[in-house]
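here's a sequence, model it:
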Amino acid sequence: MLRRTITLTDVRRLLALLCVFMAVYSCTVIVITVDKYEKVIKVSSARHESLLKNQTLQKNQTPQSHQNLQNPRHFIRPNRKLQVLLPGNPQANDTSRKYDLTAPKLNLTGPTVNPAPEEVRWVEDLSGERQVCTGANQPFILAVVPSAVHNFKQRHRIRRTWANATLYPYTGIRAIFVLGATTNDTLQELVREEMARHRDIIQNTFIDSYRNLTYKSIAWLSWVNEWCQDTPYIAKVDDDVVVNPFNLYKFLHGKRDYNQDLNIIYGCLRKKTKPHRKGKWMVTEEEYSGNLYPPFVLGPAYIVGRKAVGSLVQGAKYTPHFWLEDVFTTGMVARAVGVKRVQTERLLFTNKRTRRLHQSAAFYVGGGEKKMRSAWRDILKYSECCKALVKEWDKSPLL
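As a prediction, the model looks like this:
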């Protein structure tokens, strides 16, 4: 049997054939990929056209939430079947009520443009609890804690830690929780039981949602303006923030001694923040057309002087509604009515359990439940008055 010797020429021919095969295969893959990509582009274009048509139709309609806002029947009445306002921005598409980026101050004598402050209604407003902000129980600091209806555990933790009544002689802090409405009857019944047990919850009639946080802020500002007229300071604190009440009292007591001006807001001041055009905090050009927000204080925690409360409530009536509550309240409204905002981020805020937490910081922000528990233990451990409470705290862990 003869065997043929493979020559260099044969090797070259095989390599050439292999190159031709690879080239044909690559071209086929490219053609298939381009074809699929063209189909995706066509589908995306069709969806985009449909979205534009829907937006055009919506511009010619009054949003449902705006209709509800103007109709008192859509508010909850105590001891009646719940009727709630749906989430939304009632003036997002109203071009006649845009925030004026150039106006230095509001004209408080003209027609109002935001009906929300006048339409605040309550399921529970603690009107029977006159001792919240009066007489011997007058707090030096009222902590207002916006909380989601279902956040029972967070409220329980706050009552057992920095808002505990046993610390009041050392901190002068009293806390109330601000809730929105819910359409879940079972959940609402649990809230009613919590109200009866603790008497520290006010609940307004706007449905509890992230998009309705501005309504919640307007509601608690209105409540404080009516019921706590002699309380020097109000600390707005989210329910996932740990407060060092000893440092907060020390800071504000010093400010009160040397500065009687209460037309002020302390917090994490942001001066050149651009609107997000996508993501969780996305704001459309129709909602806000500017390139920068007015200077505002971040929402997780800030301190409002008593004089500023009345100014903010009044100014909110003349400021077009905006759903980002910290930008609206401490930015748009505060700027328009001349409330001073002071940067205290490095002094009062921390997200780490370092020495600063018990030396000067008043707010621990950004930790989970375990970290918040440890942070509170550190606060007690290094406090001048309440070190003995650490052992008691260790014996009764959170539920």
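
going by C-alpha atoms from here, please, whenever you check contacts or count neighbours.
Fine.

for the stretch 151-300 of the chain, what spans make up the helices?
Using DSSP state H, counting those that start in this stretch, the helices found in the stretch 151-300 of the chain span residues 152-160, 168-171, 185-198, 213-227, 245-258.

just those: most buried one?
helix 213-227 (a mean of 21; mean count of other Cα atoms under 10 Å).

sequence B follows; please return its structure for comparison with A:
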Amino acid sequence: MQLLFCRLRTHQWCFLLFNVALFHALLFGADIVEEYLLQSSPNTYTDVQTLDIRERARKLDMGQVKGNASRYFRISNTDACSHGNLFLLAFVSSNAGNVTRREVIRKTWANVSQVQGYGLLTLFAIGIPQTQATQEEINKEYADHRDIIQGTFPDSANNAVLKTIMIMRWAVTFCPKALFILKSDEETFVNYRSLVEYLLSLKRHAEDLYIGRVNHQVMPIRDPLNKHHVPISLYSGKYYPDYCSSTAYVISQDVARKVFVASVAMVTSMPEDIYVGICARKAGVVPIHSSRFSGEKHIRFNRCCYKFIFSSFGMKSEELDEAWEEINDSRPCTMLEMYYGLIKCKALTYLDKLTSHDSTESEESVPPKH
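I've put the predicted structure just below:
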């Protein structure tokens, strides 16, 4: 009887160790593969142009913008970052007329001002709406929340690049001490807790960081009849530089400065995320891929999965409410729930990443949504 009991205890310990090993393999194993096999080529760019951009970024003086903010911003909100140093400054690119959507985001995933004692600030980036009535609504919204910056350009899909440049300009001018900057879309759910914990775990200096869902070897479309047509005169390379999906990515403060400096000599008639990727390439910054950013993929809700990922795209307002309520539930994930959630996350994100390599082989393919 005693021998049988010992054997049972041994089997229990073996089962427990197996589960612990499996859990860590699911949690970390694929990330190790990703880190070494799916990253962009770790080249160091040291040409004259790159060195010049990096030097100008280091010496960047934004005094002119500070002294004449109304030239660049309809709503400058210059004091939004004045209360102290920030760990993460987040910008949500929003359609000017989507007042209701911004309110949902405020009440859900953006309703976080710190993680583990590290400060966060969320701002909405918009352009000029089509009607004065909408502008009056925005003025009231700004008075109520003080979390909007507004450019001097019309708010349209064609001006997405101008909105991104505005974000970079505001960040380096009015919040230069924020360590990291997140840019996301209003259709995206962002898990601040998971993201900040990851950034805190980085064993590297907070420099040259440009991380998100990387699009690799996307070919410019040369067909003049295609709405995504990019002429050789605008971009002559066979492939675009690797770039992060505009749905959600994080850059360090120095990268914001470098991208802003590089953008001065760039035309803006280009998809937003490709534009940022080209500016980063000119500044010698290599994007880092993380499958915990969903890119343009909508990850079907799973509580344990959503506690792990950084972002999920294509979220409806009711889905935001559900996701926020569930991931803030104090219930811990059981071992089985964690297995299921992580398997689902990994399967969806890694298969999507691997298949995306095949989809970029033809010049007739349509580039990712911008």
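
can you give me the TM-score here?
The TM-score (TM-score structural alignment, normalised by the length of the second structure) is 0.66; 269 aligned residues with a Cα RMSD of 2.9 Å.

which one, of the helices of the stretch 151-300 of the first structure, ends up nearest to Ser45 of the first structure?
helix 213-227 (34.5 Å; Cα to Cα).

what range in the second structure matches the lengthiest helix in the first structure?
Ordering each helix of the first structure by length in residues (DSSP state H) puts helix 8-59 first. Mapped onto the second structure using TM-score structural alignment, helix 8-59 of the first structure spans no residues at all.

so which elements touch the helix or strand following that helix?
Downstream of helix 8-59 of the first structure, the next assigned helix or strand under DSSP states H and E is helix 64-70. Judged by 3 or more Cα pairs under 8 Å, 6 or more residues apart in numbering; DSSP states H and E, helix 64-70 of the first structure is in contact with no other helix or strand.

show me the strands in the second structure, by range?
73-75, 88-93, 114-115, 118-128, 148-154, 180-185, 189-190, 210-215, 243-252, 288-289, 311-312 (DSSP state E).

what residues does the third one touch?
When you say that, I think you mean strand 114-115 of the second structure. Here strand 114-115 of the second structure makes contact (Cα atoms under 8 Å, 6 or more residues apart in numbering) with Leu120, Tyr192, Arg193, Val196, Glu197.

now with 7 Å, please.
Leu120, Arg193, Val196 (Cα atoms under 7 Å, 6 or more residues apart in numbering).

middle-most residue in the first structure, spatially?
The centroid of the first structure falls nearest to Gly299 when counting by Cα atoms, centre = their mean (5.4 Å).

and the gap between the counterpart of that residue in the second structure and Lys163 of the second structure?
Using TM-score structural alignment, the partner of Gly299 of the first structure in the second structure is Ser246. Separation of Ser246 of the second structure from Lys163 of the second structure (Cα to Cα, to the nearest Å) stands at 12 Å.

could you do Asp47 of the second structure as well?
For Asp47 of the second structure, the distance to Lys163 of the second structure - Cα to Cα - is 29 Å.

quick one: contacts for Ala235 of the first structure?
Here Ala235 of the first structure is in contact with Ile141, Leu142, Ala143, Val144, Tyr302, Ile303, Val304 (Cα under 7 Å, 6+ apart).

over in the second structure, tell me which residue corresponds to His253 of the first structure.
Under TM-score structural alignment, His253 of the first structure pairs with Leu200 in the second structure.

ok, now Val241 of the first structure?
Using TM-score structural alignment, Val241 of the first structure pairs with Thr188 in the second structure.

nearest to Glu49 of the first structure among the contacts of Ala235 of the first structure?
Of the contacts of Ala235 of the first structure, the one sitting nearest to Glu49 of the first structure (Cα to Cα) turns out to be Tyr302, at 43.1 Å.

show me what contacts the nearest residue to that closest one once chain neighbours are set aside?
Once flanking residues are discounted, Tyr302 of the first structure sits nearest to Gly267: 4.7 Å by Cα to Cα, 6 or more residues apart in numbering. Residues near Gly267 of the first structure by Cα under 7 Å, 6+ apart: Val297, Leu298, Ala301, Tyr302, Ile303, Val342, Gln343, Thr344, Glu345.

test my guess that the second one contacts Asp326.
Yes: contact criterion Cα atoms under 7 Å: Leu298 of the first structure and Asp326 qualify, at 5.9 Å.

and those two? Which one has more around it.
Asp326 (21 against 17; other Cα atoms under 10 Å).

quick one, what contacts the aligned residue in the second structure for the more buried one?
When the second structure is aligned by TM-score structural alignment, Asp326 of the first structure is paired with Asp273. Applying Cα under 7 Å, 6+ apart to Asp273 of the second structure gives the contacts Tyr243, Cys244, Ser245, Ser246, His370.

got TSV for these, with distance to Asn328 of the second structure too?
Shown next, in TSV, are these (distance: Cα to Cα, whole Å):
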residue	distance to Asn328 of the second structure
Tyr243	32
Cys244	28
Ser245	27
Ser246	26
His370	30
